[in-house]
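Engineer: mind looking at a prediction? Sequence and model below.
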Amino acid sequence: MLDEAYHRMDRRTAGPGEPWRVRVARVADDNRDLLARHPWIADLAVTRPPLGPGVIGKYEYELAAFEGIGLTDVEMDAALTHLLGFVHANALAAADDAAHNSRQSQEDWWAVSAPLLERALDPERYPLAGRVGSTVAGYHPETIWAFGLQCVLDGLARLIDSRPGPDDTP
């Protein structure tokens, strides 16, 4: 089933000269979409998946996003694994949020929880939790996705930019 799901995964091809950040973000988005359509995949151990055409094709597609950006082959695999770990964690959180929201709306949850929070949250003892929590006011999966993906991409960019260029002398 996993190999078949991977085989059917959307694989949007890169345009000529497309920036690597766009390609890598696309891989993240495609994997996020895959896990949204098949949430059971997030419960599987996929570090040693069944080696079929779906798995191999998915891996080839994903690695192509990292090709030519200044990483070694080992680093390309590690960068992909890091990216997919972020996607996996995000998918688990989104599934958890969806499961809770299917049982109780955000408004209903806050109606029950707000009085408890007011009693438990001493603003003098927990000033940061009070300030940040009231600003955020709930779980926002799209904000968390965009911020996390930006951090992953910025981290890769910093690594790549720290490398000497072909014209630099060591």
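Structural biologist: Cool, got the structure. All values reported here derive from a predicted model rather than from experimental measurement.
Engineer: going by C-alpha atoms from here, please, whenever you check contacts or count neighbours.
Structural biologist: Fine.
Engineer: which secondary structure elements does the helix or strand residue 95 falls within contact?
Structural biologist: Assessed by DSSP states H and E, residue 95 sits inside helix 73-103. When contacts are defined as 3 or more Cα pairs under 8 Å, 6 or more residues apart in numbering; DSSP states H and E, helix 73-103 packs onto helix 20-37, helix 53-64, helix 141-161.
Engineer: swap the cut-off to 7 Å and go again
Structural biologist: helix 20-37, helix 141-161 (3 or more Cα pairs under 7 Å, 6 or more residues apart in numbering; DSSP states H and E).
Engineer: which of the residues in stretch 95-110 are buried?
Structural biologist: residue 95 (16 or more other Cα atoms under 10 Å).
Engineer: and residue 23, how many neighbours?
Structural biologist: Using other Cα atoms under 10 Å, residue 23 has 21 neighbouring residues.
Engineer: kindly report the same for residue 24.
Structural biologist: 22.
Engineer: what's the answer for residue 55, then?
Structural biologist: Here the count is done by other Cα under 10 Å, and residue 55 has 19 residues near it.
Engineer: was I right to think it contacts residue 5?
Structural biologist: No - Residue 55 is beyond contact range of residue 5, at 8.9 Å (criterion: Cα atoms under 7 Å).
Engineer: so which of the helices and strands packed on helix 73-103 is the most surrounded?
Structural biologist: Of all those, helix 20-37 carries the top mean neighbour count, a mean of 19, counting by mean count of other Cα atoms under 10 Å.
Engineer: structure B:
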Amino acid sequence: MQKCENVPRAVYQMLSDHHEKVDGSGYPEGKQDQEISVYGKIAAIIDAYDAMTSEQSHKPSMGPIKAYRQMLKESGLAFDKQLLAVFLKSIGSIPVGSCVSLSNGRVGFVLTLNKSFKPSLVRQVYSVTNKAFIEASDIELNKSANLRTEVVIEKEVDPEVLGLQFINHIS
């Protein structure tokens, strides 16, 4: 980076501080809370969420919901409480990419959130009833006029158990 011209100072701060933790247990310098730039604190949150939710050669994704919960546990330790709260609110408690079981007997992945940061569009890819993959179809949640037929999320599903990966169902 030092060989590049006109790189904003904020970028350097972000790169040098993004592995620091507010409790001082990070690296490379073991900085604590106010010693860490706001850019580094933001980058730490983004980097951690990306690492937790990405498929990697040495480990599978833990999924967006588990990552959300793990990061919440580390609020004030690894991550700045206020910045993490803003980030977690913006991704919703059931983030995009979450694998969920629906009340219609299908399993799908959350594609979009509504203005309240709740899942609004789910791509259905598996039938629990038939224990088989189905042709992908998108369903809008909370759009039914009749509450008896409204499809809702019942629970989180571990996609690995069903042999599902989000990346295979987004195009």
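Structural biologist: Perfect, thanks for sending it. Every value quoted in this text rests on a predicted model; they were computed, and no experiment measured them.
Engineer: TM-score them against each other, please.
Structural biologist: Overlay of the two chains. TM-score (TM-score structural alignment, normalised by the length of the first structure): 0.28; 74 aligned residues with a Cα RMSD of 4.4 Å.
Engineer: just checking, residue 67 of the second structure touches residue 49?
Structural biologist: Yes - counting by Cα under 7 Å, residue 67 of the second structure touches residue 49, with 6.4 Å between them.
Engineer: still on that earlier bit, could you dump the helices and strands packed on helix 73-103 of the first structure to a markdown table with distance to residue 63 of the first structure?
Structural biologist: Output for those, formatted as a markdown table (distance: least, Cα to Cα, whole Å):
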| stretch | distance to residue 63 of the first structure |
| --- | --- |
| helix 20-37 | 9 |
| helix 141-161 | 14 |
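Engineer: minimum distance to residue 82 of the first structure: which of those has it?
Structural biologist: With Cα to Cα, the closest approach to residue 82 of the first structure among those belongs to helix 141-161: 8.1 Å.
Engineer: from residue 84 of the second structure, how far off is residue 68 of the second structure?
Structural biologist: Distance of residue 68 of the second structure to residue 84 of the second structure, given as Cα to Cα, to the nearest Å: 10 Å.
Engineer: no, scratch that, I was asking about residue 133 of the second structure
Structural biologist: Counting by Cα to Cα, the gap from residue 133 of the second structure to residue 84 of the second structure is 36 Å.
Engineer: what does residue 154 of the second structure give?
Structural biologist: Residue 154 of the second structure is 26 Å from residue 84 of the second structure, by Cα to Cα.
Engineer: more crowded one of those two?
Structural biologist: residue 84 (22 against 13).
Engineer: state the number of residues packed around the closest residue in space to residue 109 of the second structure that isn't next to it in sequence.
Structural biologist: Leaving aside its chain neighbours, residue 109 of the second structure sits nearest to residue 99 (4.6 Å; criterion: Cα to Cα, 6 or more residues apart in numbering). When counting by other Cα under 10 Å, one arrives at 29 neighbours for residue 99 of the second structure.
Engineer: same deal with the one 10 residues further on?
Structural biologist: The local packing count at residue 109 of the second structure equals 28, with neighbours defined by other Cα under 10 Å.
Engineer: same question, residue 61 of the first structure
Structural biologist: 15.
Engineer: could you say what helices and strands the helix or strand hosting residue 52 of the second structure packs with?
Structural biologist: Residue 52 of the second structure belongs to helix 38-53 when assigned by DSSP H and E. Helices and strands touching helix 38-53 of the second structure, by 3+ Cα pairs under 7 Å, 6+ apart, are helix 9-17, helix 64-73.
Engineer: same for the first one, what does it pack against?
Structural biologist: Spelled out, it's helix 9-17 of the second structure. helix 38-53.
Engineer: what angle do the helix it packs on and helix 9-17 make?
Structural biologist: Helix 38-53 of the second structure runs at 50 degrees relative to helix 9-17, counting by axes from the mean of the first three to the mean of the last three Cα atoms, to 10 degrees.
Engineer: residues of helix 38-53 of the second structure that come out buried?
Structural biologist: By 16+ other Cα under 10 Å, the buried positions in helix 38-53 of the second structure come out as 38-45, 48-49, 51-53.
Engineer: with respect to residue 15 of the second structure, which of those residues is nearest?
Structural biologist: Among the buried residues of helix 38-53 of the second structure, and counting by Cα to Cα, the member closest to residue 15 of the second structure is residue 40, at 6.8 Å.
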